[in-house]
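Asks: prediction below, plus the sequence it came from.
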Amino acid sequence: ASAFYPAALGQTTLEQWHDLFASNAQAPFFLSQHLAPLLKANQGCIINIIDALAEQANPDFIPYSMAKTALRTLTTALAKALAPEVRVNGISPGAMLWPDGEHQLTEQQKQKILQQIPLQRVGTEWDIARTLYFLVEEAPYITGQDIAVDGGRSLNSVQLHAP
């Protein structure tokens, strides 16, 4: 599990900073380091859950985005460090389920998000589970990759230039 909550510039406490980095970057690093011998001996694999926010500069989630960017870097570095015995990949979920409680979205906010997603829906836990299964069981020649599971939303940030 990882921590996820807004922490904007000028409002982030040291405790929030440590919490966000501890669960999103520090824990995956030390777990990987500790388990590396076992994973190597068993041709294992590591799948890190990154986040589409790692690609976006969201001013409300600065430490979270930074920690997930660190996790993306860890994913590629571990893929190199643990090869050829261990494959390391990441999954970057986009909008998944609608939040409850105090962070609940209005219908207008939901529609704004859906307009940015070519598949016109938010993801589910099954979208992540299927991708996880694929990377673990069906993709023995894939390592060091971060798979966006975001309904195509990340396509909106891709800039194509004519030659």
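Replies: Structure's in. What do you need?
Asks: make it CA atoms for all contacts and neighbour counts henceforth
Replies: Noted.
Asks: flag every buried residue along stretch 115-134.
Replies: Gln116, Ile117, Arg121, Val122, Gly123, Ile128, Thr131, Leu132 (16 or more other Cα atoms under 10 Å).
Asks: roughly how far is the longest strand along the chain from the heart of the chain?
Replies: Of all segments of type strand in the chain, defined using DSSP state E, the longest is strand 87-93. Averaging C-alpha positions (Cα atoms, centre = their mean, to the nearest Å) puts strand 87-93 7 Å from its chain's average.
Asks: let's bring in a second model and compare:
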Amino acid sequence: MDLKGTVAVITGGGTGIGAAVAERLARKGAAAVVVGYSRSAGEAQETVARLESLGCKAEALAADVSDDAAVRRMAERVRAAHGRVDVLVCNAGMTRWVPFPDLEGLTDDVWRQIMGVNLMGAFYCARAFAPDLRAARGAIVNVASVAGLHPTGSSIAYGVSKAALLQLTRDLAAALAPEVRVNAVAPGMVATRWHIDRVGEQVFAEMATKEELKAPLRRTARPEHVAQLVTALLESDMVTGETLVGDGGRHLTY
């Protein structure tokens, strides 16, 4: 896929990985990028301003991806404004930090929230935008995690949601073929506000150093690295149903 002139929708696009993907698409010549967000309104508007400074038409739209009706409304608005959708990046995600041994901490509410955003949100978006993506012979990239491949991450529920997202990726690749390609990226630790704000800069730096010593490439990913993976999959016309791991090779040492 030539990304020049495309229309892209990025959920969770206001901050971190989503914002980096949006900027990379703009730099590659996307005609329009829709920045989806649920809570980060200010950051989403800042992302829109950066995209517009790069010559890309941009818009921030609020939508709770765990709400099917809200997703369908977003799709209708994008369709009316732009007439087409070539790219869908399902990046919206959430977690609750529950130590693995604390099984009682995985309440029904925790499961519903995490699965609702991380899994059902991606499905709702794919379903709502499927007609547009089929018409454009477009592509979807789901942002998963190495927690969906190994017993690691913020909680069991988070890892299960990302493992399910990887299976959804394969299933959608089969369901939407031949018109639409569907792939996923699985980053490891990424230096984003999502991680840093929870533990603080010093603790995060210590955690990152420990992980770097276990990773062959000896580095911690930044949002820009994940954006590279996303656009690589979007541009790879013969790839569908695949997961691209981006953790500096850390998965080789588990």
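Replies: Sure, I can see it. Just so it is clear, the structure is predicted and the values come from calculations on it, not from any experiment.
Asks: now, the buried residues of stretch 115-134 of structure 1 that are in helices?
Replies: Counting by DSSP state H, the buried residues of stretch 115-134 of structure 1 place Ile128, Thr131, Leu132 in helices.
Asks: how near is the aligned residue in structure 2 for the second one to Val143 of structure 2?
Replies: Right, Thr131 of structure 1. Structural correspondence for Thr131 of structure 1 with respect to structure 2 (TM-score structural alignment): Leu229. Here Leu229 of structure 2 is placed at a distance of 10 Å from Val143 of structure 2 (Cα to Cα, to the nearest Å).
Asks: quick one: common contacting residues for these two?
Replies: Common neighbours of Leu229 of structure 2 and Val143 are listed as Val185 (criterion: Cα atoms under 8 Å, 6 or more residues apart in numbering).
Asks: ok, then the element right after the helix or strand in which His34 of structure 1 is found?
Replies: For His34 of structure 1, the enclosing helix or strand under DSSP states H and E is helix 27-41. Scanning the chain past helix 27-41 of structure 1 towards its C-terminal end, the next helix or strand to appear is strand 45-49 (assignment: DSSP H and E).
Asks: so where in structure 2 does that next one end up aligned?
Replies: Aligned by TM-score structural alignment, strand 45-49 of structure 1 corresponds to residues 139-143 of structure 2.
Asks: re the thing from before, helices or strands up against the helix holding His34 of structure 1?
Replies: strand 45-49, helix 62-82 (3 or more Cα pairs under 8 Å, 6 or more residues apart in numbering; DSSP states H and E).
Asks: buried ones in that helix?
Replies: Along helix 27-41 of structure 1, these residues count as buried under the neighbour rule (16+ other Cα under 10 Å): Pro28, Phe29, Ser32, Ala36, Leu39, Lys40.
Asks: how big is the angle separating it from helix 62-82?
Replies: Angle between the axes of helix 27-41 of structure 1 and helix 62-82 is 20 degrees (criterion: axes from the mean of the first three to the mean of the last three Cα atoms, to 10 degrees).
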